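Asker: Can you look at this prediction? I've put the sequence above it.
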Amino acid sequence: MLKRVVAKTKNAPKSQKVGKLPSKQEILDFLQGASQQAGKREIARAFGIKGGDRVTLKALLRDMADDGLIAGSRRKLERPGVLPSVTVIEIVERDSFGEFIARPANWSEEHGPPPRILIVESKQDKGPASGIGDRVLARITPLGAAADTPYQARPIKRLPRATRSQLGIFRALPGGGGIIDPVDRKQLKEWRVARGATNDAENGELVRFELGGPARFGAANARITDRLGNPQDQRATSLIAIHAHGIPDTFPEAVLNEADAAKEPDLKRREDLRHLPFVTLDPVDARDRDDAVWAEADPDPRNKGGWVVMVAIADVASYVKPGSALDKEARARGNSVYFPDRVVPMLPERISNHLCSLQAKEARPCLAVRMVFDKDGRKRGHRFLRGLMRSAAALAYEQAQAAIDGNPDDVTGPLLEPVLLPLWGAYGSLTRARTERAPLDLDLPERRIQLDEQGRVRGVTSPPRLDAHRLIEEFMIAANVAAAEELEAKHTPLIYRVHDQPSKEKLAALSEFLSTLGVKLPKTGQLKPAHFNRILAETRASPVAELAGEMVLRSQAQAEYSAGNFGHFGLNLRRYAHFTSPIRRYADLMVHRALIRAHKLGNDGLTDAEMPLLEKVAEAISGTERRAMAAERETADRLIAAYLADRIGARFAARVSGLTRTGLFVRLSETGADGFVPASSIGHEYFYHDEKRQALIGEETGAAFQLGDPVEVRLVEAIPSAGALRFELLSEGRMIGIKPARGRIQGQWRKPQSPRKGRTRGRR
């Protein structure tokens, strides 16, 4: 016991005699230096206070609380508004200078508004800063109460993002308080909100909330922190994804000021390309145009049938300089994020939609590559240059394709012979080279959501893939390969776009699935994309063609950015870098800077400080890319769920797109929407999940539902806020050659019992 008392008195002043009532300042000093939670009991032990003196101590602590010197409960006392030297903070915004501002991750509202904390980057760590929403363990230094930011923080390490802050729909209850329906489909439950924790939210409003401690009966309470407006408004659906994933959608004042002050670069050292009739080919609703193309038959008699192709890319590097506020913001965002109703751009509109957008008839600075191909599409050489170009026309894919197909309009008619036909001629040669290279041929349908003027879903379509799309794709791939080759030849570090080979585990799962279709995956040697292409060709005429493609896609690794090169498996390329979209991808901007440095094309190239940090940048922008993909996918799911919400009870044609022991996932043929069929709505027997055959099989009849099967389903429930659809299965299972096996689990025969692992119970 004596050891315990001595240990607890280490934080007490040395001049303080054990047993004597401490002064207010001594108590404040003790609380400031306490390494763990400290309350009345800990103070008493630290100062050796016993017996009747505890009552006096209690009165002293009450007086200090009344004076605002301390706050909290008897078990946890603290100095209000004073942060410990090391604490967890959450980044919440950027200030007018583009610097990150944080607040304490755990802050009691009894202390008033949380203090603003300025993030100060360490001189030893010049890599990409944390992003808004990140939690950081940091060392805190007070700057004084009069400062705009009373504290500054030096990050020690970034912590995993907190999952306690969520989005939901607030439902007010009579008498105050309410409940929240979360928008996260994994949290389909209700959270209660006490009367004092609603933040004046109105019924039906979209809110951000945090989960507090457990209430009296064990259920966690929620506290509303932000009101985000009516979830039925046009902008609410994408707002949910933006806030849920911490995507920054407003620019700091310093960034906007730099964009407004941007001026056109010096054109003296640029090659004049304005005489070449470049054109841009984009979707009809394109919001920015960062690439233009031009081609002609190679006049060199030594390259008969060959082509000269030029790809000109917006020169973003001339406006976004290393270390500027624009650069820091672009690096933190990593990429633009595209939703059906809006774009969250990587760069402010004046840069992305004006100065750097290759508008028709407007002179624009560019970074271009001139490539020469032979008649079979093999590249004979390339040259990079910094130039000034002028687009002859801004064309939509469908518009250019119609002209090639014999239906030109007033714009494309004059361009057909001198511009479009040479482009298609060069594309024909590159197509032959592509066929020889044999990249992974996954031509999966794209789902496009069409909105009306009020932002509601008007329909969901899968636009056809045109040669115009493939032409731009091939030209961009060629330019990206040239960029990687050039920088390697110049021994200049760069960020590669890499795609690893499929893992052994994924290949094993794919092989098992394909075996149920009578298709074999080669086991010898190293697999190449051509092996997968043969599988796709074998199944192309079958009913499971789309799902076979889906399974092949699922077996692939995810493409990412890296400062090291291990090739691009899907494209079957040894080296590849993103060069063609610097308006919307930070990786491309870094490649542009590397090329500028390698060819001494200006003083705005890759800096010495950036070169050793490329791997760190690559890791960060790979993360922002995954974040964007998740947000875009969730938004599409929510919009389609809202579109189908008034069709409860309707029947739909679908295919089985996934299986688990708890039910089936189905994909609607009409919209491509994904939904779930619980096992309880399937048949009148027990079903078990056969992973090898990718099927749910009835134990009594052997009737099965297999991946890719066409089925008919009835919509039972739609939850737009979560993007969730629940269906009932109307189709009967089919026989797939499995003998009825009552009580059989994984090849074993046993008497039927209650549901076990690996079996799902259907409706009896």
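Answerer: Good, I have the coordinates.

Asker: contacts and neighbour counts: CA atoms only from here.
Answerer: Will do.

Asker: Helix, strand or coil: sort out residue 369 for me.
Answerer: strand (DSSP: H, G, I helix; E, B strand; the rest coil).

Asker: Look up how far residue 621 lies from the spatially most central residue of the chain.
Answerer: The chain has residue 627 as the residue nearest its centroid, 1.4 Å off, counting by C-alpha atoms, centre = their mean. Note on residue 627: its distance to residue 621, by C-alpha to C-alpha, to the nearest Å, is 10 Å.

Asker: rewinding a little: which non-adjacent residue is nearest the residue nearest to the centre of the chain?
Answerer: Leaving aside its sequence neighbours, residue 627 sits nearest to residue 245 (C-alpha to C-alpha, 6 or more residues apart in numbering; 6.7 Å).

Asker: And for residue 376?
Answerer: Leaving aside its chain neighbours, residue 376 sits nearest to residue 429 (5.0 Å; criterion: C-alpha to C-alpha, 6+ apart).

Asker: Would you double-check that that neighbour falls in a helix?
Answerer: Yes: assessed by three-state DSSP, residue 429 belongs to a helix.

Asker: I'd say it and residue 377 touch.
Answerer: Yes: between residue 429 and residue 377 there is a contact at 4.4 Å, judged by C-alpha atoms under 8 Å.

Asker: before we move on, the earlier item: so what's the residue count around the residue nearest to residue 627?
Answerer: 17 (other C-alpha atoms under 10 Å).

Asker: Would you mind pulling up the elements that the lengthiest strand in the chain packs against?
Answerer: Longest strand in the chain, counting residues (DSSP state E): strand 379-396. Helices and strands touching strand 379-396, by 3 or more C-alpha pairs under 8 Å, 6 or more residues apart in numbering; DSSP states H and E, are strand 271-272, strand 278-282, strand 363-373.

Asker: And those: which comes nearest residue 398?
Answerer: strand 278-282 (9.1 Å; C-alpha to C-alpha).

Asker: And for whatever helix or strand comes next after that closest one, what's in contact with it?
Answerer: Toward the C-terminus, strand 278-282 is succeeded by strand 291-297 as the next helix or strand (DSSP states H and E). The contact list for strand 291-297 (C-alpha atoms under 8 Å, 6 or more residues apart in numbering) reads 276-281, 305-314, 358, 391, 419, 422-423, 426, 475, 580-581.

Asker: which ones among those are found in strands?
Answerer: Going by DSSP E, the strands hold 278-281, 307-314, 391 from these.

Asker: another structure for you, compare them:
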Amino acid sequence: MTHLGALMFPDKEKIEEFLLREAPSPVTSRELMAHFNVDEGVAGEFISLLDDLTQEGRIVEIKGGRYAHPSRVGLVAGRLTMHRDGFGFVVSASIDTPDIFIGHREIGSAMHSDFVVARVERHGKKPSGRIIRILKRGASRIMGRLRMRKKYALVVPIDERYYRNIYVHRDDLGGAADGQIVQVEITSYPIEDDVPEGIVIHVLGNPGDEDTEAGAIALKHDVHIDFPGEVQQAAKRIPKKVKKSDIDSREDLRELPFVTIDGESAKDFDDAVQIDLTDDGSFILRVAIADVSHYVKPGSKIDIEAYARGTSTYFPDRVFPMLPEALSNNLCSLVPREDRLAMVAEMEFSRGGRRKAERFFPASIRSIHRLTYNEVARVLDDPDSEEADSLRDVAPALFNMWELARVIRARRKERGSIDFDLPEAEIVLDLQGQPEDIVRSERNRAHFLIEEFMIAANEAVAEFLEDKRIPAPFRVHEEPDDLKIQGFRNFIHNFGYYLGSVGKVKPADLQELASRTEGKPEERVISQMMLRSMKKAHYYPENLGHFGLASTHYLHFTSPIRRYPDLLVHRILKKAVGKGRMTKKFKEKLHSELEEQCFHLSSRERVSESAEREAVSWKKCQFMRDKVGEEFWGFVTGVATFGFFVELEQYFVDGLVHVSSLKDDFYHFSEEAQALIGERNRLTYRIGDKVRITVERVDVERRQIDFKLITEEKEVDLAKVPKKSNRLKKKGRRRG
């Protein structure tokens, strides 16, 4: 129940559940109040609760002021996803509700990404309907190209899913010129077939310019580019050096040989590590994390902007940081030979990697080396190397660290933690920011070392707070949905693999499968499909465990320079280990605040990831645009009704082979086999196949690369091809 002073309200979930399963028909607010014994004196507050549920699309209000669950009155609430050709789909948050097709004439005044209610008018496997209500507009700011007219201007959205141009009065151009890329804020949304109206709020520059394109991608995804003036002024007031009084007020660990281990181009150093051995052979590991919370106080100008950003966003050629550079690259960064403030997780491990004890405290440190992953890996690989000799003051500690990381990793794998050690694309840029190569970003032993230490620290802090029943932004990863796992089972069956368990899948089952596919040609595609079958990790004010890590307690503590949830954890942890006492009232208030914060920060993480993906696609298209007509080998990584995607073997670049380019047969998409299958020749193209293609077209603006199959002769394993009579799904029929 929800508390309001001394009064009790039903939770939103209880109201939703009642309307879904118990209410015999749509009910009025009075009937709901009677059912839940809500006092007349708080009728207004209860109506506000119903309004919230309605705005969230979890219940609907129909004629006569009656309330119902959408599914019981033929309605679906969800996000409208448009296609550039003018039709769209309403995507419900419920996995049990299929997407609802919305034809062009049934869109009304809705726009891409709006939260809407649709009435389902045709049921079945491909339900369709029409939009009857807009609950919440999805976008108030849109990126586009300015087109001048005699008396007005139009902004043509870059994202073609916003298929309506935006009208701008000549007085509202903000100094923009014809053809420039701008961001427009919508001031008036369309009514039926009208165009939306807006004002230019940001002029990025001319198309093709690197800063313009990067800025356009960032703003399109709502990533903040520049810090507001008041934040910049606050950053200027930050001291350049750590104050002596701050050092004196905490444990002094400056004599301990901490080191940072990061990438070659890293500028912000969140974490430093140090290790000791005890007389009985146990390890004492200290993970020191930059004490951002000492400088960024709740409610300050810098804090408000950091929360709005939620995270730093990394493009191949630039970073949009969460914190101003005075903090991220200077005072908070654990640079070598400088006094720095840190929060330390001190953990004792047995020789077998079992955590025996832990302690958390504020400290001052002074790291002695800024090491890179490659440097450390070379030392670990060859103790007699020149590299090891040049780092002889820390080399013994590095070997002890590796020994501890190795046994911790073994224990983690033993409990079923899933490792997706897939190589990623590293885009190599020239001095002008243009991509000159795309190479595999391989991980070495130093990466694994730091990864294990960070996971260990995160788990230790999470367990500590959970034991004290203190709410925190836990990093939760729930069990996958049965339907998605069943689809994954069907998919791996095509490769001759099976999941060991029957019924609910366990992390150990997936880890065992990952081990069996290691080094095989199908390893990458099976790992990718495994990832797609699982839920996305997110932040939540209660500990629900982490499925992928097979961890009972997990949160993010180790990167407060670039992730706001980590900053929240530091504040909470400081209070938990401080002299003050956390009252029950404080914990309840904290939990209430965290509910909204976790939702916001999970959303900001997704925003950042989507922007980063597009930025990588942009650079990949730039790299491939002079390779049109060239031939490459690649692997099929995805199949759909309209064709299949191929990732090049030489580069981490993928493109589409459209089904219309397959001239030799009619091809149908088999959902069961995840394949395109020829109607006559039974030729099949499925995930994992190796094919040779030519680059046919590169559209940098749309971030699209089209391939064409060079040869259509390939061996067919008929045992793995579904029979034509009853297995083929009759969709995606194409012939050139």
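Answerer: Arrived safely, thanks for sending. Note that the structure is predicted; figures quoted are calculated from it, not measured.

Asker: TM-score of the superposed pair?
Answerer: Comparison of the two superposed chains (TM-score structural alignment, normalised by the length of the second structure) gives a TM-score of 0.74, and 594 aligned residues with a C-alpha RMSD of 3.4 Å.

Asker: that older thread, the residue nearest to the centre of the first structure matches what in the second structure?
Answerer: In the superposition onto the second structure, residue 627 of the first structure corresponds to residue 607 when matched by TM-score structural alignment.

Asker: cool, residue 274 of the first structure as well?
Answerer: Mapped onto the second structure by TM-score structural alignment, residue 274 of the first structure lines up with residue 254.

Asker: how near is its match to residue 277 of the second structure?
Answerer: 18 Å.

Asker: more crowded one of these two?
Answerer: Comparing residue 254 of the second structure with residue 277 by other C-alpha under 10 Å, the one with more neighbours is residue 254, at 18 against 15.

Asker: Name the SS class of the more buried one, please.
Answerer: Recorded secondary structure, residue 254 of the second structure: coil (three-state DSSP).

Asker: Next up, the contacts around it.
Answerer: By C-alpha under 8 Å, 6+ apart, the contact list for residue 254 of the second structure reads 339, 364, 365, 366, 367.

Asker: Isn't the second one up against residue 253?
Answerer: Yes: if you go by C-alpha under 8 Å, residue 364 of the second structure and residue 253 touch, sitting 5.7 Å apart.

Asker: the more surrounded of those two?
Answerer: Between residue 364 of the second structure and residue 253, residue 364 has the larger neighbour count (other C-alpha under 10 Å), namely 24 against 19.

Asker: That one corresponds to which position in the first structure?
Answerer: Under the alignment (TM-score structural alignment), residue 364 of the second structure pairs with residue 388 in the first structure.

Asker: What separation do you get for the alignment partner in the second structure of residue 232 of the first structure and residue 618 of the second structure?
Answerer: Matched by TM-score structural alignment, residue 232 of the first structure corresponds to residue 208 in the second structure. Residue 208 of the second structure sits 11 Å away from residue 618 of the second structure, going by C-alpha to C-alpha.

Asker: Now which residue in the second structure aligns to residue 41 of the first structure?
Answerer: Checking with TM-score structural alignment, residue 41 of the first structure has no match.

Asker: Could you pull out the buried residues of the helix or strand harbouring residue 41 of the first structure?
Answerer: Using DSSP H and E, residue 41 of the first structure sits in helix 40-46. Within helix 40-46 of the first structure, the residues that count as buried by 16 or more other C-alpha atoms under 10 Å are 40, 42, 43, 44, 45, 46.

Asker: equivalent range in the second structure for the very next helix or strand once past it?
Answerer: Counting by DSSP H and E, the element after helix 40-46 of the first structure in chain order, helix or strand, is helix 53-66. Per TM-score structural alignment, helix 53-66 of the first structure has no counterpart in the second structure.

Asker: cool, stretch 673-689 of the first structure as well?
Answerer: Mapped onto the second structure using TM-score structural alignment, stretch 673-689 of the first structure covers residues 653-669.

Asker: what's near enough to touch the residue lying closest to residue 442 of the second structure once chain neighbours are set aside?
Answerer: Distances taken as C-alpha to C-alpha, 6+ apart place residue 423 nearest to residue 442 of the second structure, at 5.6 Å, with adjacent residues excluded. Applying C-alpha under 8 Å, 6+ apart, one finds that residue 423 of the second structure lies in contact with 440, 441, 442, 443.

Asker: just checking, what's the longest helix in the second structure?
Answerer: Using DSSP state H, we find that the single longest helix of the second structure is helix 584-624.

Asker: got a list of contacts for stretch 409-418 of the second structure?
Answerer: 353-354, 452, 506-512, 514, 547-551.

Asker: I meant to write stretch 466-482 of the first structure there.
Answerer: 281, 293, 311, 369, 382, 397-398, 400-401, 424, 427, 430-431, 575-580.

Asker: start and end residues in the second structure for it, please.
Answerer: Mapped onto the second structure using TM-score structural alignment, stretch 466-482 of the first structure spans residues 444-460.

Asker: returning to what we had before: quick one: the match of residue 274 of the first structure from residue 408 of the second structure, how far?
Answerer: 27 Å.

Asker: and what of residue 577 of the second structure?
Answerer: When distance is defined by C-alpha to C-alpha, residue 577 of the second structure is 26 Å away from residue 408 of the second structure.

Asker: Neighbour count: those two, which is higher?
Answerer: Set residue 577 of the second structure next to residue 408 and count neighbours by other C-alpha under 10 Å: residue 408 wins out with 24 against 14.

Asker: Map that one across to the first structure for me.
Answerer: For residue 408 of the second structure, the aligned position in the first structure is residue 430, judged by TM-score structural alignment.

Asker: Quick check: its match touching residue 376?
Answerer: Yes: Residue 430 of the first structure lies in contact with residue 376 (C-alpha under 8 Å); the separation is 6.8 Å.

Asker: anything in contact with each of the two?
Answerer: Counting by C-alpha under 8 Å, 6+ apart, nothing touches both residue 430 of the first structure and residue 376.

Asker: Map residue 491 of the first structure onto the second structure.
Answerer: In the second structure, residue 491 of the first structure lands on residue 469 (TM-score structural alignment).

Asker: The residue nearest to residue 67 of the second structure when sequence neighbours are not counted in helix, strand or coil?
Answerer: Nearest residue to residue 67 of the second structure in three dimensions, chain neighbours excluded: residue 61, at 4.6 Å (C-alpha to C-alpha, 6+ apart). Here residue 61 of the second structure is recorded as strand under three-state DSSP.
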